[in-house]
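[1] Only the shape, not the letters, is given here:
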């Protein structure tokens, strides 16, 4: 396993599905729907409260013990639950067997295509990272088919590693830095990759079913499921571009056509620099990675990824920015100050419009929070007019650059917890 952005995630702490994540909403409309609903209810209760006995599950769900026993047997047979041994219930008599979500069996496979990297990870049904790989790859210089072929090889390797741990990924979700519209498996526009109207699912050479999602949305979902700060928050992330996502009532708000959150092209200076999108003064022209490197005098250091990849070298411009900012280089500090100001200006508009409980800075910029947050907080304090702005409501993601890849893997995990019957229906 490798991760050029930092140490391998600690599987005991970095990613765990939060309590209640698998409990379904709504009422079933048929006998089959009732059983499907009850399977999800039992699965969600064990995921939230386990290890727990059958009797405790019955008490917490309102189902009869006979019904719970039948449902548990089905989930055990499907490899979704496991029995750990006797569970104390504080009562006289023979204790029941403790149930827990299985660390083997069905799993989620997350994939990522970045401008300069590829990634793959596998999470078990407890939400724990079991396989993690991230490698450099100059994807903007490749055709979509070439990039996806490389990604497929990485996915195959991750699947083999998962199999050695007794895990079986049942679906793959790929994070991309672009607009994913209504058509399933298709990227409408990913300018930093040079992808336009790409049928990713049709080009995908892998065997698992593939779903394509925007990286910023997946980063927000990972934040919601792994380290929730609130049920309503704005998540802003940055890698090569800047993306945003909105979570409302514990759910991702994607807009009428799935395109909500294009924060990078929100104008902060209407008569400012021309943007690649055709407009002027977009946020990315003042706070995007290329803009920050240019202002910091580091633009020349950012080139040559293909050559570094061929020679086995490694260069991380975000780490370089952090190191030089920590050393007090005036140009770097000024660049980050100006980027934070632009980010704060854009986010103030979002806060005034949406009134979220929190704003989370994620992606690569989470690693630069020490220098970005002061100017962001100042702009928010000055520009948020609908209410008094709490500086503590702007936080830095604990996941950082890991967010989109982890979120991609967790999409499948969540789907299984919320509808376990779908695995064998």
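    Received the coordinates, thanks. Computed from a predicted structure; not experimentally measured.

[2] drop to CA atoms for contacts and neighbour counts, all remaining ones
    Fine.

[3] so how many other residues sit close to the closest residue to residue 39 other than its chain neighbours?
    In this structure, residue 39 finds its nearest non-sequential neighbour in residue 71, 6.0 Å apart by Cα to Cα, 6 or more residues apart in numbering. Neighbour count of residue 71, defined by other Cα atoms under 10 Å: 21.

[4] secondary structure element for residue 71?
    Using DSSP states H and E, the element containing residue 71 is helix 65-77.

[5] after that helix, next one along is what?
    strand 81-87.

[6] Which of the three states applies to residue 237?
    Classification of residue 237 using DSSP: H, G, I helix; E, B strand; the rest coil returns strand.

[7] Comparison target below:
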């Protein structure tokens, strides 16, 4: 991401400093060069300095970091030099001082030196993107298909092929420092992901149960040596939303696709639950006597407000994009209008139950719901006003997600990048001398 003068911006790009690594990525940092290393204070200070560079706006100088952290200027300078050597931090052109003294050299996250892969398997597509520390998307690939009731080995092989294409693009694009180092890959999945052991426990719409996704992907050459972590797609999309400039600090994120996921964000942090299974809003019951759901239950929200349910109710082919439903509703098509009315009210009932339980005052509609927000928000708001006990004193707001395109993949990549910020010493060659400057 760039500022108006074309320079990379630190603050509006990644904003990792306030986001702890809460998803259980497996070994997303490289192995240490030595079995053990002294200097835990130095490693801590390295983390503090990198966080200041990533989160500051405008880009800070060495003196700014020293003033903000209480570290000496010489200590900050030495740590910054190490971060520059590792390709984590870059310098911009010096800024003339306002008073007498040396020009300040702004520091920003380095572009293209590192790349985090954010991937997603969903019911109708697989995709992957590469994000660097400056917040730039370096490459992106997406393949559409119908993966309902699919074989996980086949689908994951397809994802591995997409990753291979993306990695080839990164290598082929000329860059002064060569291709970026791959920090790891986060994978968003539409179902229950065990945050302790890592397997995908259940993805009803994919038809997957107890699948060791990491082990399967590890059999493919493009992913050999790349650390892989898993999380629910709604949780990762909420992470992307939480980092968006101006986003609310606490909210309920609702991700609409064929299935419906949700994530609770409290003070900027995603709440994953004890096992990472929180937020299965699509499988809350709207009507016990309703239609059978892919999960085996009846009357789940997904059967009224999921993508397939909305398109089918409107008399449209479920293979069509959600824009087809939006266009039909804008044109006043009775079937489309009725489908959105039914789906919106069911969505509002489910969200109202959620709000009564978790007490949030902002609802963010993401995925397919974002482009439909003009139709859905009034219905959801009406149900919240009727069904939420605290509504007379505080009405929850409803808005469209700000982070729309590739939200889950972006959140997955951000989580991988967070591992660098949490432990930058794993990527810094402390056994090498700092560069000769000036």
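    Here it is on my side, so go on. None of the values given here were measured: they were computed from a predicted structure.

[8] rewinding a little: the residue nearest to residue 39 of structure 1 -> structure 2?
    When structure 2 is aligned by TM-score structural alignment, residue 71 of structure 1 is paired with residue 79.

[9] how about its match, what does it touch?
    By Cα atoms under 8 Å, 6 or more residues apart in numbering, residue 79 of structure 2 lies in contact with 45-46, 49.

[10] Of those, which is the nearest to residue 269 of structure 2?
    Closest approach between the contacts of residue 79 of structure 2 and residue 269 of structure 2, by Cα to Cα: residue 49, at 21.6 Å.

[11] in structure 1, what residues pair with the helix or strand the closest one falls within?
    In this structure, residue 49 of structure 2 sits in helix 40-55 according to DSSP H and E. Aligned by TM-score structural alignment, helix 40-55 of structure 2 corresponds to residues 33-48 of structure 1.

[12] returning to that earlier point: list the ones among the contacts of residue 79 of structure 2 that structure 1 also has?
    Compared against structure 1 with both residues aligned by TM-score structural alignment, their matches' Cα atoms under 8 Å, these retain 45-46, 49.

[13] now these in TSV, with distance to residue 288 of structure 2 and neighbour count?
    Output for these, formatted as TSV (distance: Cα to Cα, whole Å; neighbours: other Cα atoms under 10 Å):
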residue	distance to residue 288 of structure 2	neighbour count
45	56	18
46	55	24
49	54	24
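
[14] now those residues in TSV, with distance to residue 347 of structure 2?
    Converted to TSV, these look like this (distance: Cα to Cα, whole Å):
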residue	distance to residue 347 of structure 2
45	47
46	46
49	44
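
[15] returning to what we had before: the next helix or strand after the helix holding residue 49 of structure 2 vs structure 1, average offset?
    The element immediately downstream of helix 40-55 of structure 2 (helix or strand, assigned by DSSP H and E) is helix 62-69. Here the mean offset of helix 62-69 of structure 2 against structure 1 after fitting is 1.0 Å, by mean Cα distance after the TM-score superposition for structure 1.

[16] what is the orientation angle of helix 62-69 of structure 2 with helix 73-86?
    For helix 62-69 of structure 2 against helix 73-86, the angle between stretch directions is 120 degrees (axes from the mean of the first three to the mean of the last three Cα atoms, to 10 degrees).

[17] So which other helices or strands are in contact with helix 62-69 of structure 2?
    In terms of contacts (3 or more Cα pairs under 8 Å, 6 or more residues apart in numbering; DSSP states H and E), helix 62-69 of structure 2 is packed against helix 40-55, helix 73-86.

[18] Which of those helices sits closest to residue 381 of structure 2?
    Between these, helix 40-55 lies closest to residue 381 of structure 2; by Cα to Cα that is 34.6 Å.

[19] any residues touching the closest one, and which ones?
    For helix 40-55 of structure 2, contacts defined as Cα under 8 Å, 6+ apart pick out 10-11, 14-17, 59-60, 65, 69, 76, 79-80, 83, 89, 107-109, 133-134, 421-425.

[20] what residue of structure 2 takes the place of residue 254 of structure 1?
    Checking TM-score structural alignment: residue 254 of structure 1 goes with residue 272.

[21] my read: its match touches residue 233, true?
    No: in this structure residue 272 of structure 2 lies outside contact range of residue 233 using Cα atoms under 8 Å: 11.6 Å.

[22] So between the two, which is more surrounded?
    More crowded of residue 272 of structure 2 and residue 233, by other Cα under 10 Å: residue 233, with 29 against 19.

[23] That one: what's its closest spatial neighbour, skipping adjacent residues?
    Closest residue to residue 233 of structure 2 apart from its sequence neighbours, by Cα to Cα, 6+ apart: residue 188 at 4.4 Å.

[24] mind listing what the one you found touches?
    Contacts for residue 188 of structure 2 were tallied using Cα under 8 Å, 6+ apart; they are 118-121, 230-233, 236, 408-409, 412.

[25] cutoff 7 Å now
    119-121, 230-233, 236, 408-409, 412 (Cα atoms under 7 Å, 6 or more residues apart in numbering).

[26] Identify the residue of structure 1 aligned to it.
    Aligned counterpart of residue 188 of structure 2 in structure 1: residue 175 (TM-score structural alignment).

[27] buried ones in the match of helix 40-55 of structure 2?
    Under the neighbour-count criterion of 16 or more other Cα atoms under 10 Å, stretch 33-48 of structure 1 has 36-48 buried.

[28] Same question for stretch 225-240 of structure 1.
    Going by neighbour count (16+ other Cα under 10 Å), the buried part of stretch 225-240 of structure 1 is 225-230, 232-240.

[29] Next: stretch 161-181 of structure 2.
    Under the neighbour-count criterion of 16+ other Cα under 10 Å, stretch 161-181 of structure 2 has 161-167, 170, 179-180 buried.

[30] repeat for stretch 92-104 of structure 1
    Of all the residues in stretch 92-104 of structure 1, those buried under the rule 16+ other Cα under 10 Å are 96-104.

[31] So which of those belong to helices?
    Assigned to helices by DSSP state H, none of the buried residues of stretch 92-104 of structure 1 qualify.

[32] which two in those residues are spaced the farthest apart?
    96 and 104 (22.1 Å).

[33] How much space separates the aligned residue in structure 2 for residue 279 of structure 1 from residue 291 of structure 2?
    With TM-score structural alignment as the criterion, the equivalent of residue 279 of structure 1 in structure 2 is residue 297. In this view, residue 297 of structure 2 and residue 291 of structure 2 are 9 Å apart by Cα to Cα, to the nearest Å.

[34] Likewise for residue 107 of structure 2?
    57 Å.

[35] Ok, residue 326 of structure 2 next?
    The gap separating residue 326 of structure 2 from residue 291 of structure 2 is 24 Å, by Cα to Cα.
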